[in-house]
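Asks: Structure of the sequence below:
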Amino acid sequence: MTTTTFAPMPDANGFFGPYGGQLVPPHLKQAMDDIAAAYAEVTKRQDFQDELAQLFADYVGRPSPIFHARRLSDQLGGAQIHLKREDLNHTGAHKINHCLGEALLAKFMGKKKVIAETGAGQHGVALATACALVGIPCEIHMGQVDIEKEHPNVTKIRILGATLVPVTRGAATLKEAVDNAFEEYLTNPTDYLYAIGSVVGPHPFPMMVRDFQSIVGREAREQFQAKHGKLPDYAAACVGGGSNAIGLFTAFLQDAGVKLVGVEPSGEGVDKPGRHAATLSVGKPGEIHGMKCYVLEDAPGVPAAVHSIASGLDYPGVGPQHSYLKDIGRVQYEGVTDQECLDAFMRLSRVEGIIPALESAHAVAWAMRVAPTLPKDCNILVNLSGRGDKDADYVAKLLGI
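Replies: So this is what the prediction gives:
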């Protein structure tokens, strides 16, 4: 699968500059190398590429359109906001893009079970969907807090036939779900595939998930150019682990005129430890879940408690390629608070009739913040990574609607 990259990334050892790698126990390194070898093989097989392309078109509904949010843009004044509508994909988010790839890879490798973590539940739903499609048992680990918060997705995961494993330890959110899923995977890495839900973890996952998600940026670049005769001035996306953002950014990395913006959750404020998840904004290089990346830590090797109103963003680490892109200055990373996110969620819903996922609403909020400061002929492309069905009841209760 052809991808456009800013530089040869990662290297043969899975590093993006100083970030990434395979920080795993010796007995697990062989399993990671086997996955990397299988992935390298399937990317060269035309039958695999044809099957994935056919599923993207006929199952997911790709290409997803770009929508000009005219009413929102007019109300804000200034720049024009455009939305890459990943929320219109089957299962309601960008997650299906890499889940289909991972499920097909598991089938190719003869795996007997696929294991994954989920925060907001979108990765869980998408992977349960993909596994149902290819006929492989699926096990989803999810924090108890998120289970209660994202009930609609929990129901879908069960309807699709996946086994849901509640995780009650610690903060009982995404980081603990990752820990739990990884421990289960370690019991039988020969027969299981851990289908990581973002561009995080040991090599080859940050590369592999990026490659599957890069279809978002390739489509968006071609669509915007065809419609407007030029590229957008800004391309923005929310960042937790960072899969939807790297999927959008990859196609634009070599376009110096396109400013790339990753939007992190500032939560209740970056000055409040444990009440935000702005990893790239205030974190430091460290290690977590088999990779080197920026991490929010209480002490070396001890991840900090994190918070975001969006369950899919409350993670104390971030993808290693994002860490590298921050250091070289190619991507600017900004923060959006819970309140700004809620405001964007409601405004997009009531002005454009589009209910966004709380994760995606972070990117919308950043666009709403900067649009009035920019000229009217300036274009901001936002990756609307998911729809807000899963969040509607939670937000309605929170706001008393």
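
Asks: Could you use CA atoms for every contact and neighbour count after this?
Replies: Will do.

Asks: which residues in the stretch 101-250 of the chain form helices?
Replies: Remark: helices assigned in the stretch 101-250 of the chain by DSSP state H, counting those that start in this stretch are 122-134, 144-149, 151-159, 174-186, 205-213, 215-228, 243-249.

Asks: ok, residues contacting the second one?
Replies: What that stands for is helix 144-149. 119-121, 154, 166-168, 171-174, 311, 391, 394 (CA atoms under 8 Å, 6 or more residues apart in numbering).

Asks: Just the buried residues of those residues.
Replies: Neighbour-count burial (16 or more other CA atoms under 10 Å) is assigned, among the contacts of helix 144-149, to 119-121, 154, 166-167, 171-174, 311, 391.

Asks: Give me the distance between Leu127 and Thr168.
Replies: As judged by CA to CA, to the nearest Å, Leu127 and Thr168 stand 22 Å apart.

Asks: burial of the closest residue to His90 other than its chain neighbours, as a residue count?
Replies: Of all residues not flanking His90 in the chain, Val60 sits nearest, at 4.8 Å (CA to CA, 6 or more residues apart in numbering). Other residues near Val60 number 22, with proximity taken as other CA atoms under 10 Å.

Asks: here's the other one to compare against:
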Amino acid sequence: MSYNVNEEGYYGEFGGAYIPEILYQNVEKLRKSYLEVMSDPTFQEEFQQLLRDYVGRPTPLYLTRRLSEKYGAKIYLKREDLNHTGAHKINNTIGQILLARRMGKTRIIAETGAGQHGVATATVCALMNMECVVYMGATDVARQKLNVQKMEMLGAKVFPVQSGNKTLKDATNEAIRDWCSNPSNTHYIIGSTVGPHPYPDMVARFQSIISEEIKKQLLEKEGRDYPDYLIACVGGGSNAAGTYFHYLSDDRVKIISAEAAGLGIETGETAATIHLGRKGIIHGSQTLLMQTEDGQIIEPYSISAGLDYPGIGPMHAHLAQSGRAEVLAITDDEAIDAAFELTALEGIIPAIESSHALAVLGKKKFKVDDVVVITLSGRGDKDMETYVSLFESRQGK
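Replies: Predicted structure coming up:
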């Protein structure tokens, strides 16, 4: 079975390009050119040079000591939190802005939830001297104030979105409306493996530097280029897609995705799209979608601003449906416990998104010689207000 996108833009029955007519020319031009541009040696030379000298790649593959002892396996962390801007998002924004420049675009728009993609987009726009507009749900603006301040300092205009539950879905809606109004000069840098084809595949390819490095680093550290387990969090799914990309057809590698259960998948306050979703169309692609019987989107909830999306990238819908990936729903409390545990045992404060992946350790049994790689997709600076309030309440302050 193939786990990559086909020529029509589908992963199995998920994917496609369901777009307004006004965007057809833009999306079609991107579809026809992205693979050719990405394989151009001059493009790759500039992309790789920026990843190395600006982003700081390769990121370390760190063998934990105390975490490994606790869970009885060799647990490695792929340290995407050590990238410039503090997350994996920069890998994709560097690639997309180079692509946009080649296509003659002069204005960049983006959506953001946790703010990490917004910061990464604002960063590369400053680097390339391009106008930058970022749409962010008003709820996320309030809980990710530090990232909003960073975006504004970098020169981006941040628009708080007041519709819906004022989070990532609503920010994406507004970004698409903007794109429809400004199709000629604007490129939409989508931050995850969502949206119309070719975005899910294009973003996965830009993020595949993660699994490319894991292969080289494991060969050096373990004498083999594959782990027994790959674990990553999924919202839209870009860090997970990058982590899995070069291992999709390697049956020796078990893939585990952690999605946000919120208060629990039975509570209605959840973002466990793969567990609860049915096939539907959102933001230009057919995927699993949390929806009512008559097709109205159910508003998601998660303590994590980056995982509360009612859909999922079509690649991840296919990986789950085909059985290639095991998907675990991680509650807010389980994620926070995992974050505090990593902080206490290894001196690393993770993003709340990544903490969902870390929580998988408490739900699986490993053999002592198992090699487990968890992608730490971002660092916890942006989540400190949430962490501090929870930490103080647990300390009885």
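
Asks: any idea how far the residue nearest the centre of the first structure lies from Pro25 of the first structure?
Replies: For the first structure, the residue nearest the mean C-alpha position is Ser243 (3.3 Å; CA atoms, centre = their mean). According to CA to CA, Ser243 of the first structure stands 25 Å off from Pro25 of the first structure.

Asks: do Asp74 of the first structure as well
Replies: Applying CA to CA, the value for Asp74 of the first structure to Pro25 of the first structure is 55 Å.

Asks: Between these two, tell me which one has more neighbours.
Replies: When neighbours are counted by other CA under 10 Å, Asp74 of the first structure and Pro25 differ, and Asp74 comes out ahead with 14 against 10.

Asks: what residues are up against the more buried one?
Replies: So Asp74 of the first structure contacts Gln80 (CA under 8 Å, 6+ apart).

Asks: Which strand or helix spans it?
Replies: helix 70-76 (DSSP states H and E).

Asks: Output the contacting helices and strands for the following helix or strand past that helix.
Replies: Sequence-wise, the next helix or strand downstream of helix 70-76 of the first structure (DSSP H and E) is strand 80-85. In terms of contacts (3 or more CA pairs under 8 Å, 6 or more residues apart in numbering; DSSP states H and E), strand 80-85 of the first structure is packed against strand 66-68, helix 70-76, strand 379-384.

Asks: same thing but at 7 Å, please
Replies: Packing partners of strand 80-85 of the first structure (3 or more CA pairs under 7 Å, 6 or more residues apart in numbering; DSSP states H and E): strand 66-68, strand 379-384.

Asks: counterpart of Cys354 of the second structure in the first structure?
Replies: Small correction: residue 354 of the second structure is Ser, not Cys. Under the alignment (TM-score structural alignment), Ser354 of the second structure maps onto Ser360 of the first structure.

Asks: Leu248 of the first structure - how many residues pack around it?
Replies: Residue crowding around Leu248 of the first structure was assessed by other CA under 10 Å; the count is 29.

Asks: With Asp40 of the second structure instead?
Replies: With other CA under 10 Å as criterion, Asp40 of the second structure counts 11.

Asks: can you check the one 3 residues further on too?
Replies: Close neighbours of Phe43 of the second structure, defined as other CA under 10 Å, add up to 17.

Asks: same question, Ala260 of the second structure
Replies: Quick note: Ala260 of the second structure (other CA under 10 Å) scores 34 neighbours.

Asks: Could you verify that it is part of a strand?
Replies: Yes - counting by DSSP: H, G, I helix; E, B strand; the rest coil, Ala260 of the second structure is located in a strand.

Asks: ok, it touching Leu307?
Replies: Yes - Ala260 of the second structure is within contact range of Leu307, at 6.2 Å (criterion: CA atoms under 7 Å).

Asks: For Gly286 of the first structure, state which of the contacts of helix 144-149 of the first structure is nearest.
Replies: Among the contacts of helix 144-149 of the first structure, Leu174 lies closest to Gly286 of the first structure (CA to CA), at 18.5 Å.

Asks: For the closest one, which non-adjacent residue is closest in space?
Replies: Gly119 (4.8 Å).

Asks: Looks like the one you found contacts Gly312 (just checking).
Replies: Yes - the pair Gly119 of the first structure and Gly312 passes the contact test of CA under 7 Å, sitting 4.7 Å apart.

Asks: that older thread, can I get the contacts of helix 144-149 of the first structure in a markdown table with distance to Gly92 of the first structure?
Replies: Shown next, in a markdown table, are the contacts of helix 144-149 of the first structure (distance: CA to CA, whole Å):
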| residue | distance to Gly92 of the first structure |
| --- | --- |
| Gly119 | 15 |
| Ala120 | 12 |
| Gly121 | 11 |
| Val154 | 14 |
| Pro166 | 23 |
| Val167 | 24 |
| Thr168 | 27 |
| Ala171 | 27 |
| Ala172 | 24 |
| Thr173 | 21 |
| Leu174 | 20 |
| Ser311 | 16 |
| Asp391 | 12 |
| Tyr394 | 17 |
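
Asks: Spell out which residues sit in contact with the aligned partner of the residue nearest to the centre of the first structure in the second structure, please.
Replies: Counting by TM-score structural alignment, Ser243 of the first structure corresponds to Ser238 in the second structure. Residues in contact with Ser238 of the second structure, defined by CA atoms under 7 Å, 6 or more residues apart in numbering, are 192-193, 203-204, 207.

Asks: Quick check: Ser238 of the second structure vs Val27 of the second structure, distance?
Replies: Taking CA to CA, one finds Ser238 of the second structure at 19 Å from Val27 of the second structure.

Asks: Check which residues of stretch 83-93 of the first structure are buried.
Replies: For stretch 83-93 of the first structure, using 16+ other CA under 10 Å, the buried residues are 83-93.

Asks: just those residues now: which is nearest Phe67 of the first structure?
Replies: Nearest to Phe67 of the first structure among the buried residues of stretch 83-93 of the first structure is Leu83, at 5.1 Å by CA to CA.

Asks: Return the residue of the second structure aligned against the closest one.
Replies: So Leu83 of the first structure corresponds to Leu77, using TM-score structural alignment.

Asks: what's the spacing between that match and Tyr229 of the second structure?
Replies: 12 Å.
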